[in-house]
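**Student:** take a look and give me a structure for this.
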Amino acid sequence: MLDAAVNLEGFLDHVPSPTGEPGPLLPVAEEGTRKPLLLFGTDGYWNPRYARSWSAMLESGCRTTHRQIDGATHWVFTDFAQQAPQLQTAGLMTAADRNQLIGPIEPAAARPAVHDQVAAFFARHLRG
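**Tutor:** The predicted structure is shown next:
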């Protein structure tokens, strides 16, 4: 059983139909949850599916918190946050490609931004 969860810019709905109709929301987005949930996003990533499902979750009145990293995009939640700047320095990635992948955030800021928010959330909500 989960006592708390973190969603790193994940969708809370089913894949849209081939005609483009939105897929149904997952039960957690429709009904909410009694457990603490952190919706953790970036200012550089936005998608109608993401907006729709996260809005439903935040409006459900359940124990949902939203946090955001500024100057970042979706892949900052992965090892790319550390690797992309190194690839750019080595001439294997352009600055534009790096910004599209992780945003202009520096690795020295990206890793603690993710780690500190997730660690603080779990420290507040998990029994130790």
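
**Student:** alpha carbons only for contacts and neighbour counts from here, please
**Tutor:** Will do.

**Student:** burial measure for the nearest residue to D43 once chain neighbours are set aside, as a count.
**Tutor:** Nearest residue to D43, sequence neighbours excluded (C-alpha to C-alpha, 6 or more residues apart in numbering): D70, at 5.2 Å. Residues near D70, counting by other C-alpha atoms under 10 Å, number 15.

**Student:** tell me the contacts of D70?
**Tutor:** By C-alpha atoms under 8 Å, 6 or more residues apart in numbering, D70 lies in contact with T42, D43, G44, I105.

**Student:** just these: which are in strands?
**Tutor:** Of the contacts of D70, the ones assigned to strands by DSSP state E are T42.

**Student:** outside of the helix or strand where L39 lies, which residues touch it?
**Tutor:** Using DSSP states H and E, L39 maps to strand 37-42. If you take C-alpha under 8 Å, 6+ apart as the criterion, strand 37-42 is touched by 4-9, 54, 63-74, 121.

**Student:** still on that earlier bit, out of the contacts of D70, who's the most crowded?
**Tutor:** Most surrounded of these: other C-alpha under 10 Å gives T42, at 21 neighbours.

**Student:** the protein: helices as residue ranges?
**Tutor:** Under the criterion DSSP state H, helices of the chain are mapped to 27-31, 48-59, 80-89, 95-101, 107-125.

**Student:** structure for this one too, so we can compare:
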Amino acid sequence: MVLEGYLNHPPQGPGQEGELYPVARFGVDRPLLLLGTDGFIGQAAAKRELESSWAAMLSDGCTRRRQIDRAAHWVFTDYASLAPQLQAAGLMTAEARRALVGAVEPAVSVPRVRHHVRSFFARHLAR
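**Tutor:** Predicted coordinates:
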């Protein structure tokens, strides 16, 4: 399972692309869930990685890609529920919250992340 991670090594220099990890180059031989958000800062780079490797990753039917909408990267952590509370207390601006976890409410994002993770594990580990 990849929670909005990169599928390549860091680039050696500015303007370069990093070498793809083997999983992105050759596909997988077991189930893989790629769970991301529509607000991921590295989305452009991740999209390039995914487009260049998607055919190999999907060829075996083991890979699934899901997305949490109106969310940002840190929605996969406790910040999903903490950031709105900090904003409500005046300790964080709305802009900072959106940058951190997105505009999605924790009542939506937390169950959605849990659903995707549980479903993946239930389907592939409960054998």
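
**Student:** re the thing from before, could the helices of the first structure go into TSV alongside distance to P16 of the first structure and mean neighbour count?
**Tutor:** TSV is the format used below for these (distance: least, C-alpha to C-alpha, whole Å; neighbours: other C-alpha atoms under 10 Å):
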stretch	distance to P16 of the first structure	mean neighbour count
helix 27-31	16	16
helix 48-59	9	17
helix 80-89	28	18
helix 95-101	24	16
helix 107-125	29	14
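
**Student:** out of these, which is closest to D13 of the first structure?
**Tutor:** When the helices of the first structure are compared for distance to D13 of the first structure using C-alpha to C-alpha, the nearest one is helix 48-59, at 6.2 Å.

**Student:** specify the angle between the strand holding L39 of the first structure and helix 107-125 in degrees.
**Tutor:** Our comparison of strand 37-42 of the first structure with helix 107-125, counting by axes from the mean of the first three to the mean of the last three C-alpha atoms, to 10 degrees, yields an angle of 170 degrees.

**Student:** in the second structure, what stretch matches stretch 20-39 of the first structure?
**Tutor:** Mapped onto the second structure using TM-score structural alignment, stretch 20-39 of the first structure spans residues 15-34.

**Student:** which among the contacts of strand 37-42 of the first structure count as buried?
**Tutor:** In terms of neighbour count (16 or more other C-alpha atoms under 10 Å), the buried residues within those are 4-6, 8-9, 54, 64, 68-69, 71-74, 121.

**Student:** dump the residue contacts of the counterpart of L8 of the first structure in the second structure.
**Tutor:** Taking TM-score structural alignment, the alignment pairs L8 of the first structure with L3 from the second structure. For L3 of the second structure, the contact set (C-alpha under 8 Å, 6+ apart) comprises L34, L35, G36, F76.

**Student:** most neighbours out of those residues, which is it?
**Tutor:** For those, neighbours tallied by other C-alpha under 10 Å; top is G36, 23 neighbours.

**Student:** gap between that one and G13 of the second structure?
**Tutor:** According to C-alpha to C-alpha, to the nearest Å, G36 of the second structure and G13 of the second structure sit 26 Å apart.

**Student:** just L3 of the second structure next, same as before
**Tutor:** 25 Å.

**Student:** and H115 of the second structure, by the same measure?
**Tutor:** 38 Å.

**Student:** same check on V28 of the second structure?
**Tutor:** Counting by C-alpha to C-alpha, the gap from V28 of the second structure to G13 of the second structure is 28 Å.
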